[in-house]
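**Q** one predicted model, sequence on top.
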Amino acid sequence: MPSYRSAPVRSAPSGSPRALSVSVSAKRTIAGLSLWWLASPIAFILSTVVGLNSRDRDPFWEVASAVLLWSGIGGVVVAPAVGLLIAFRLRQRPARRRFAIMGTVSLAVCALALLFWEFAMECAPGQAC
């Protein structure tokens, strides 16, 4: 007859089912924000393509271009910030590192884009601006 005292004790998962579901939803939110950030360059490119190819200025394509543009901007700016806040709140170290890197890359890309914009808007020699 086996002794139950020598068997290893396996406890149930810690926390209530509500705490486990919050953890799953938080992980899904973190994954969704990461995917949004990864898709933002594609949204920028599609916004440019749609905006340049709608020669007849169809209102539908103008709205589609604006939605894609704002989706890309939100992915670059909002996704790292919100993700970092969620990761700090849930004490998830890998997610914190990921969102910190995402924020740094986003900041560097935005700084380079602003620098390029300043050089692109500079007047040519001999022209009055």
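**A** That came in fine, so what should we check first? Since the structure is predicted, the reported quantities are computational estimates derived from the model, not experimental observations.

**Q** alpha carbons only for contacts and neighbour counts from here, please
**A** OK.

**Q** buried ones in the helix or strand containing residue 60, by neighbour count?
**A** In this structure, residue 60 sits in helix 59-90 according to DSSP states H and E. By neighbour count on 16 or more other C-alpha atoms under 10 Å, the buried set for helix 59-90 is 61-62, 65-66, 68-69, 71-73, 75-81, 83-84, 86-87.

**Q** for it, packing partners?
**A** The contact analysis (3 or more C-alpha pairs under 8 Å, 6 or more residues apart in numbering; DSSP states H and E) places helix 59-90 against helix 17-53, helix 93-120.

**Q** put this next to the first one:
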Amino acid sequence: MVPDDPALAGAPSGGRVTSRLIVGLTAWWLAFPIAFWAGSVLFDNDVYVDSFRDWVGRVLLILAIGGALLSPIAGIAVSLVGRRRGACAQFAMMAALSFGGFFYLLYALLTAD
């Protein structure tokens, strides 16, 4: 392939794709508290009636948990493949914070009387 090929003029390069993935995964991690709050607000107290509002609340809670736990892992993988050392360190810190909080909540739930 010739670098000046007009068919490749609009195609994003590997560096831009990696940068966009890193920004997207970071935004997903930053938005998980809002999604968690919105998902927990949407649940009704009635456990026998399953409404659209409850379904949206469940989807938001799943997205929040995914944003907290999966986005740092995916970000580390993307930044390692894209050879972005700074982004890899940032995702490692995000993972440490997320998993530290998750394990603390898990410990608190398991030792509750």
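**A** Thanks, I have the structure now. In this text the structure is predicted, and so the values were computed from the model without any measurement.

**Q** what's the TM-score here?
**A** TM-score for the superposed pair, counting by TM-score structural alignment, normalised by the length of structure 2: 0.82. Supporting figures: 104 aligned residues with a C-alpha RMSD of 2.0 Å.

**Q** what range in structure 2 matches the helix holding residue 60 of structure 1?
**A** Under TM-score structural alignment, helix 59-90 of structure 1 corresponds to residues 51-82 of structure 2.

**Q** report the separation between whichever residue in structure 1 pairs up with residue 98 of structure 2 and residue 115 of structure 1.
**A** When the two structures are superposed using TM-score structural alignment, residue 98 of structure 2 falls opposite residue 106 in structure 1. When C-alpha to C-alpha, to the nearest Å is the yardstick, residue 106 of structure 1 and residue 115 of structure 1 sit 14 Å from each other.

**Q** more neighbours: which of the two?
**A** Legend: neighbour count by other C-alpha atoms under 10 Å for residue 106 of structure 1 and residue 115, higher for residue 106 (17 against 11).

**Q** so who does the closest residue to the more buried one other than its chain neighbours touch?
**A** The shortest distance from residue 106 of structure 1 to any residue that is not its chain neighbour, by C-alpha to C-alpha, 6 or more residues apart in numbering, is 5.8 Å, and that residue is residue 76. With contact set as C-alpha atoms under 8 Å, 6 or more residues apart in numbering, residue 76 of structure 1 has these partners: 37, 40, 103, 106.

**Q** which of the helices and strands packed on helix 59-90 of structure 1 sits most buried?
**A** Neighbour counts averaged per stretch over the helices and strands packed on helix 59-90 of structure 1 are highest for helix 17-53, at a mean of 16; criterion: mean count of other C-alpha atoms under 10 Å.

**Q** which elements pack onto that one?
**A** helix 59-90, helix 93-120.

**Q** let's have these in CSV, adding distance to residue 29 of structure 1.
**A** Rendered in CSV, the data for the helices and strands packed on helix 17-53 of structure 1 read as follows (distance: least, C-alpha to C-alpha, whole Å):
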stretch, distance to residue 29 of structure 1
helix 59-90, 8
helix 93-120, 11
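
**Q** relative to residue 19 of structure 1, which of those helices is closest?
**A** When the helices and strands packed on helix 17-53 of structure 1 are ranked by distance to residue 19 of structure 1, counting by C-alpha to C-alpha, first place goes to helix 59-90 at 11.4 Å.

**Q** skipping adjacent residues, who's closest to residue 54 of structure 2 in space?
**A** residue 43 (5.1 Å).

**Q** surely the one you found touches residue 52?
**A** No - taking contact to mean C-alpha atoms under 8 Å, the distance of 9.9 Å between residue 43 of structure 2 and residue 52 leaves them out of contact.

**Q** counterpart of residue 34 of structure 2 in structure 1?
**A** For residue 34 of structure 2, the aligned residue in structure 1 is residue 42 (criterion: TM-score structural alignment).
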